[in-house]
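In: can you look at this prediction? I've put the sequence above it.
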Amino acid sequence: MCLINFHFQDHPIYRLIVAANRDEFYERPTAPAHFWEDQPHLLAGRDLSQHGTWLGITKNGRFAALTNYRDPSEQKKEIRSRGEIVTAFLDSDMTAAEFLKSLQLKRSEYAGFNVIAGTVDELFYYSNVENEVKEISAGTHGLCNHFLNTPWPKVIKGKMDLHRIVEQKRAIQPSELFGVLQHAEPFPDEQLPNTGVGKQLERILSPLFIKSEGYGTRSSTVLLIDHENTITFVERTYRDGIFMEERSFSFRIEN
């Protein structure tokens, strides 16, 4: 997952609104969103290479999503798959704060990552680069391949476009949030961050929706949880920038 726009609480209809894109190599084998056969309480897409996930939710309302932290100078060979972090939280009985504090103890076993974890009652953020567990405040937030709310152009635009929808204080159609995620125009060079990958690659990676040879946005996910605890989860999958499939799920949070 490479871009997560979300609005937490502070809305008359929804307790959590998420619009997120996963960017990955096109050849990496992936299963679309489904309730996993070996963990039937868990709804998520699945990386078939390491068997973890980048974003998911459970029938009892536990939610987590992860992005990689971009640092081309990092020479560390990944000991463990970062995708297992989301799965481990969703399969755990620990609170988000407890889980992330336990994750701190083994942070060196993973390459750089950011993770959001919690429920509609409380959300927390942790990066093993920054190494601080933080409670997320109500409002609109954005996370890409740096820290939470870092003002990269795609983060700023994603937050602004999401907030324009949220501030209308009405029911939201998933198609509106997918529209936020479809912006595929690179940003001007003078606005791009310098993350050490070179200007050409910074330009390719700058849009909310990435299309390039061999790599790009593989899936977009919209999640809505209302005040009646009804979950709406919709995923669209892509190949080479071409829409492939949409899957939609709706259910109530189980007590």
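Out: Yep, it's here. Residues are numbered from 1 along each chain as shown.

In: hey, let's count contacts and neighbours off CA atoms from now on
Out: Will do.

In: check the offset of stretch 138-158 from the chain's centre.
Out: Distance of stretch 138-158 from its chain centroid, counting by Cα atoms, centre = their mean, to the nearest Å, is 11 Å.

In: mind listing the helices for the chain?
Out: Applying DSSP state H to the chain gives helices spanning 83-90, 96-104, 153-166, 174-181, 199-205.

In: please report how far Glu213 lies from Asp240.
Out: Using Cα to Cα, to the nearest Å, Glu213 is found at 8 Å from Asp240.

In: ok, those two, which is more surrounded?
Out: Asp240 (17 against 9; other Cα atoms under 10 Å).

In: quick check, the more buried one in contact with Gly216.
Out: Yes - using Cα atoms under 8 Å, Asp240 makes contact with Gly216 at a distance of 7.0 Å.

In: mind listing the shared neighbours of the two?
Out: Each of Tyr26 lies in contact with both Asp240 and Gly216 under the rule Cα atoms under 8 Å, 6 or more residues apart in numbering.

In: want to compare, so here's the second one:
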Amino acid sequence: MCTLILAWQVFEGTPVVVAANRDELLDRPAEPPQHWAGGEGPAIVAPRDTEAGGTWVGYNDDGVFVGITNRWVDVEGGGERSRGHLVRDALRHESAEDAARFVEHAIDDHIYDGFNLVVADENAAFLFEWDGSVSVRNFDPGVHVVVNVGTPDSWFVPEERPEVGEQQADNARRVWEVLQPDPGEEMAAWRERARSVLGDHDYGVCVHDPEERFGTRSSSVITLGNGERSYEFADGPPCETAFEPVERHR
């Protein structure tokens, strides 16, 4: 997944609202979001990467969100463990604080390819940036955008693709600007605007490969608050694929 938008503690009663696109090889097998029963800790609602067995985005029954994007860096020895397993296992924790502590230990114990990972619940929100060493940021309340090169206020230029990296950073900045909440805007209206941005090619976050090997595979909109959980999923590029409700429960 290459674009993750988080509105954290922006809307009263709904502390976590996420809109995210997953960019991936088109032939990599995946299953749509489902309730993952079993295992230790709270149950998970997340899609599944059937090739590696993990996931890239989801939430759990305790209201913890975890999502990951690629980070365009080369990590020596990277790929020892799937990043999707890190997301899956972090989602087995009862709070964002606990999940963050788990991620810190997991980074010490295993070697991963580069990633940006977001963990959030009603009380805390973190961004982990891993490129062989880890940087951890606590998010302040507000709208945050994470892409492969970082965030609008802190990004890097990848050596092998500088022009693409700079363009992606500019895309993130424009997404952040357009998704600042309007005065008095309700969560549902903002969420609808965020869903629209995910499929708007003017913002460069819905990716299509002319050779049809890589692109935006799916899109997720997750809302957590007041004991309510909702997940809307587009099983294809959001510019041409409808969002369908996955699960709603108390």
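Out: Sure, I can see it. Values in this document were obtained by computation on a predicted structure and should not be read as measured data.

In: circling back to that earlier point, which of the helices of the first structure sits most buried?
Out: helix 83-90 (a mean of 22; mean count of other Cα atoms under 10 Å).

In: now that one on the second structure. Mean distance?
Out: Comparing helix 83-90 of the first structure with its match in the second structure after superposition yields a mean distance of 0.6 Å (mean Cα distance after the TM-score superposition for the first structure).

In: contacts for that helix?
Out: When contacts are defined by Cα under 8 Å, 6+ apart, helix 83-90 of the first structure is touched by residues 42, 47, 50-58, 62-66, 96, 99, 115, 117.

In: now do the contacts for the aligned partner of Lys157 of the first structure in the second structure.
Out: Using TM-score structural alignment, the equivalent of Lys157 of the first structure in the second structure is Arg174. Taking Cα under 8 Å, 6+ apart as the contact definition, Arg174 of the second structure lies against Tyr203.

In: next one: Arg174 of the second structure from Gln167 of the second structure, what distance?
Out: Arg174 of the second structure sits 11 Å away from Gln167 of the second structure, taking Cα to Cα as the criterion.

In: which neighbours do the two have in common?
Out: Common neighbours of Arg174 of the second structure and Gln167, counting by Cα under 8 Å, 6+ apart, are absent.

In: please name the nearest non-neighbouring residue to the residue opposite Ile116 of the first structure in the second structure once aligned.
Out: In the second structure, Ile116 of the first structure lines up with Val118, judged by TM-score structural alignment. Closest residue to Val118 of the second structure apart from its sequence neighbours, by Cα to Cα, 6 or more residues apart in numbering: Leu127 at 4.7 Å.

In: please name the residues that touch the one you found.
Out: Asn116, Leu117, Val118, Val119, Val136, Arg137, Asn138, Phe139.

In: map it onto the first structure.
Out: Alignment note (TM-score structural alignment): Leu127 of the second structure maps to Tyr125 of the first structure.

In: next, name the residue at the spatial heart of the second structure.
Out: When Cα atoms, centre = their mean is applied to the second structure, the residue found nearest the centroid is Gly67 (3.5 Å).

In: and that one, how close does it get to Thr3 of the second structure?
Out: Per Cα to Cα, Gly67 of the second structure is found 10 Å from Thr3 of the second structure.

In: same question, Pro33 of the second structure
Out: Pro33 of the second structure is 18 Å from Thr3 of the second structure, by Cα to Cα.

In: please identify which of these two sits among more neighbours.
Out: Neighbours of Pro33 of the second structure and Thr3, each counted by other Cα under 10 Å, are more numerous for Thr3; the result is 27 against 22.

In: chain neighbours aside, what residue packs nearest to that one?
Out: Nearest residue to Thr3 of the second structure, sequence neighbours excluded (Cα to Cα, 6+ apart): Val147, at 4.8 Å.

In: could you dump the helices of the first structure to TSV with distance to Ala20 of the first structure?
Out: What follows is the helices of the first structure, written out as TSV (distance: least, Cα to Cα, whole Å):
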stretch	distance to Ala20 of the first structure
helix 83-90	15
helix 96-104	20
helix 153-166	9
helix 174-181	7
helix 199-205	15
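
In: out of these, which comes closest to Thr221 of the first structure?
Out: helix 174-181 (7.8 Å; Cα to Cα).

In: that closest one: how far from the chain's middle?
Out: Centroid displacement of helix 174-181 of the first structure relative to its chain, using Cα atoms, centre = their mean, is 15 Å.

In: who are the packing partners of that helix?
Out: strand 14-25, helix 153-166, strand 215-226 (3 or more Cα pairs under 8 Å, 6 or more residues apart in numbering; DSSP states H and E).

In: can you put the ones you listed in a markdown table and add distance to Phe209 of the first structure?
Out: As requested, these are exported to a markdown table (distance: least, Cα to Cα, whole Å):
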| stretch | distance to Phe209 of the first structure |
| --- | --- |
| strand 14-25 | 7 |
| helix 153-166 | 9 |
| strand 215-226 | 6 |
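
In: nearest to Asp121 of the first structure, of the ones you listed?
Out: Nearest to Asp121 of the first structure among those is strand 14-25; the distance by Cα to Cα comes to 8.1 Å.
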